[in-house]
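> following is a predicted model, sequence given first.
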Amino acid sequence: MRFARCAAALIVVGAAGRQTNGTVFTESDIQTSHLIRRPAVVEGREWLGLQVFKGGSRLEQVDVHWVGSLNFEDSLFTLSVQPGAPAFIVADVPQLSAGPAVSLSRYEETLSSRVPLHFVVGSRAYSVELTGTSPTMCDAAVTLSDGTLSQGLYFPDQEFLSCDEPHFSVQWVGDLDGDGRLDLLTTFSQKYSYYPRRLWLSSAAQGGELVGLVATLDGFAA
């Protein structure tokens, strides 16, 4: 499947006026050919790739650039990432630097209604739960909880698209910023062809939050 993708320059402004603005590509985004146009500027930016290996994982500096080709009359663009095979790559997130990381789940996990995903980071147990009463899940919400505090990560009224075969998944879970708390990479969408990547870090959380949004990529299946 080909994708037309655009990077969302989403800014999170906390109580102290702090702003963070980053871009994230999942493993699937890296491996996919992007139709017609490059979805984000990658050259001239400092990129980190999460390498997951037996016994651990690590953020490493990676070189990223676009490679263009022609398929009949269509322009196709693919990402070249070296060293290769990262679980995801991320740029412009000041909380992150090269070094060890903890990965609890590298592969995509699909959320099912009222069947929470459970994770333990350090001494804390977390759950990610999808809830909704409609058979179509057009009223679905996603909540992150540590047993004491709960934070909504997705609400249907956030969407700018009409509901059509919504899908909800977690691409990665672990500790990326080294603070001993949960970080995660998600895709929560109200439409089958829309793929909003969202990277959440605990070190970016504001008061009353477990995580804060630090990097995005919005994609649409062509």
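Structure received.

> contacts and neighbour counts: CA atoms only from here.
Fine.

> distance check, the most far-flung residue of the chain relative to its centre against residue 121.
The C-alpha centroid of the chain is most remote from residue 72, which lies 32.2 Å away (C-alpha atoms, centre = their mean). Per C-alpha to C-alpha, to the nearest Å, residue 72 is found 49 Å from residue 121.

> now residue 99
18 Å.

> check residue 219 too.
Looking at residue 219 against residue 121, where the rule is C-alpha to C-alpha, the gap reads 30 Å.

> now residue 60
21 Å.

> repeat that for residue 66.
Computed as C-alpha to C-alpha, the residue 66 to residue 121 distance reads 35 Å.

> quick one, longest strand in the protein?
strand 56-71 (DSSP state E).

> buried residues in it?
Neighbour counts over strand 56-71 (16 or more other C-alpha atoms under 10 Å) mark 57-66, 68 as buried.

> which ones are touching residue 194?
Counting by C-alpha atoms under 8 Å, 6 or more residues apart in numbering, residue 194 makes contact with 218-221.

> okay, now the one to match up with it:
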Amino acid sequence: MAMLSLAVAAALATAPALQMPGQFHGGETVARDGERWLALFDAAAGARLRAVRVRVTPTRDAVLDADDGPVTGRIVDTASGPDGAAVAYVRGPGLRERAVARATVVEGPVVNGLGTSRLRLGDRDYTLATRCVPAAAIGDGYRCTIELTQGDRRQTLATMAGMRGEDDRILLGDEAAPGLLFAGDLDGDGALDLLFDVTDHYNLSAPTLFLSGAAGEGELVRAVAEQRSTGC
């Protein structure tokens, strides 16, 4: 049993990587069939990281594959367990099987279509906010940043253009919908880690893993891995 645990730990202590579950076009998957990853589960009873073997199954890509040609799509999943479906599969130093402290998230008011979230992890308080300022270089557009704040420390997670929509809301990027996927202590250092989709296009997903344990001087977190994929 100890040998198996050591083998699993060695397989997972690699360069940081992120794989989302679901269906993808060919070439968009990071994981390979049969690899060991840590699955992030976020069930009612709590969040946890658990070692799993990932399945990557060929499937017909309804957008790109011809009816009489080879299949190029891929479905990424794992056998269902007591924790339900995985939120994501992750790898990297500092990540191991453990119960994960989940942050509480309270949504603040939405102004001009831009929201603010207050997060609490243990005795630490954070704010996630999208801020937009007029940008002359974009004509009548805006320069928008998604920022994580703790006390007097502020860090930009993503930057993109913004434009006023017909309903006076500010639309981010090309009608994109960036958003928080998970917030909690993934690497066990007591500080906030994030899984955040930093997409700037309506047809692009860009989930990104931000870890506090990898943060440099002046940073709250650092982006260590991402998986980009397109829709149709």
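Arrived safely. Just so it is clear, the structure is predicted and the values come from calculations on it, not from any experiment.

> drop the TM-score for these two in here.
The TM-score (TM-score structural alignment, normalised by the length of the first structure) is 0.74; 189 aligned residues with a C-alpha RMSD of 2.7 Å.

> between residue 99 and residue 121 of the first structure, which one's more packed in?
Between residue 99 of the first structure and residue 121, counting by other C-alpha atoms under 10 Å, residue 121 is the more crowded of the two (18 against 15).

> pretty sure the more buried one is touching residue 178, no?
No. Residue 121 of the first structure is beyond contact range of residue 178, at 10.7 Å (criterion: C-alpha atoms under 8 Å).

> map residue 65 of the first structure onto the second structure.
For residue 65 of the first structure, the aligned position in the second structure is residue 55, judged by TM-score structural alignment.

> go on, residue 167 of the first structure?
Residue 167 of the first structure maps onto residue 177 in the second structure, by TM-score structural alignment.

> looks to me like that match is in a helix.
No. Residue 177 of the second structure is assigned coil when assessed by DSSP: H, G, I helix; E, B strand; the rest coil, not a helix.

> report whether the expected contact of it with residue 206 is present.
No. Assessed by C-alpha under 8 Å, residue 177 of the second structure is found out of contact with residue 206, at 10.4 Å.

> mutual contacts of those two, please.
Joint contacts of residue 177 of the second structure and residue 206 (C-alpha under 8 Å, 6+ apart) are residue 199.

> ok, back up a step: name the nearest of the buried residues of strand 56-71 of the first structure relative to residue 117 of the first structure.
residue 57 (21.1 Å; C-alpha to C-alpha).

> can you pull out the helices in the first structure?
For the first structure, helices defined by DSSP state H occupy the ranges 27-31.

> what subset of the contacts of residue 194 of the first structure is buried?
Neighbour-count burial (16+ other C-alpha under 10 Å) is assigned, among the contacts of residue 194 of the first structure, to 218-219.

> which ones among the contacts of residue 194 of the first structure lie within strands?
Among the contacts of residue 194 of the first structure, the subset assigned to strands under DSSP E consists of 218-221.

> who's in contact with the nearest residue to residue 86 of the second structure once chain neighbours are set aside?
Nearest residue to residue 86 of the second structure, sequence neighbours excluded (C-alpha to C-alpha, 6 or more residues apart in numbering): residue 41, at 4.9 Å. Residue 41 of the second structure makes contacts with 47-50, 83-88, as judged by C-alpha under 8 Å, 6+ apart.

> same thing with residue 111 of the first structure?
117, 129-130, 168-170.

> now residue 220 of the second structure
148, 150, 153-155, 212.

> do you know how far it is from residue 128 of the second structure?
From residue 220 of the second structure to residue 128 of the second structure the distance is 12 Å (C-alpha to C-alpha).

> between these two, what contacts are shared?
residue 148.

> count the residues that sit near the closest residue to residue 93 of the first structure other than its chain neighbours.
Nearest non-adjacent residue to residue 93 of the first structure, counting by C-alpha to C-alpha, 6+ apart: residue 22, 5.4 Å away. Around residue 22 of the first structure there are 21 other residues, counting by other C-alpha under 10 Å.

> which position in the second structure pairs with residue 22 of the first structure?
When the second structure is aligned by TM-score structural alignment, residue 22 of the first structure is paired with residue 16.

> quick one: contacts for that match?
By C-alpha under 8 Å, 6+ apart, the residues touching residue 16 of the second structure are 90-93, 224-225.

> buried subset of those residues?
For these, buried by 16+ other C-alpha under 10 Å: 90-92, 224-225.

> give me every residue that touches the equivalent of residue 24 of the second structure over in the first structure.
Using TM-score structural alignment, the equivalent of residue 24 of the second structure in the first structure is residue 34. Going by C-alpha under 8 Å, 6+ apart, residue 34 of the first structure touches 2-5, 76-78.

> looking at the second structure, which of those residues hold up?
Counting by both residues aligned by TM-score structural alignment, their matches' C-alpha atoms under 8 Å, those that remain in contact in the second structure are 76-78.

> in strands only, show me those residues.
Counting by DSSP E, these contribute 76-78 to strands.
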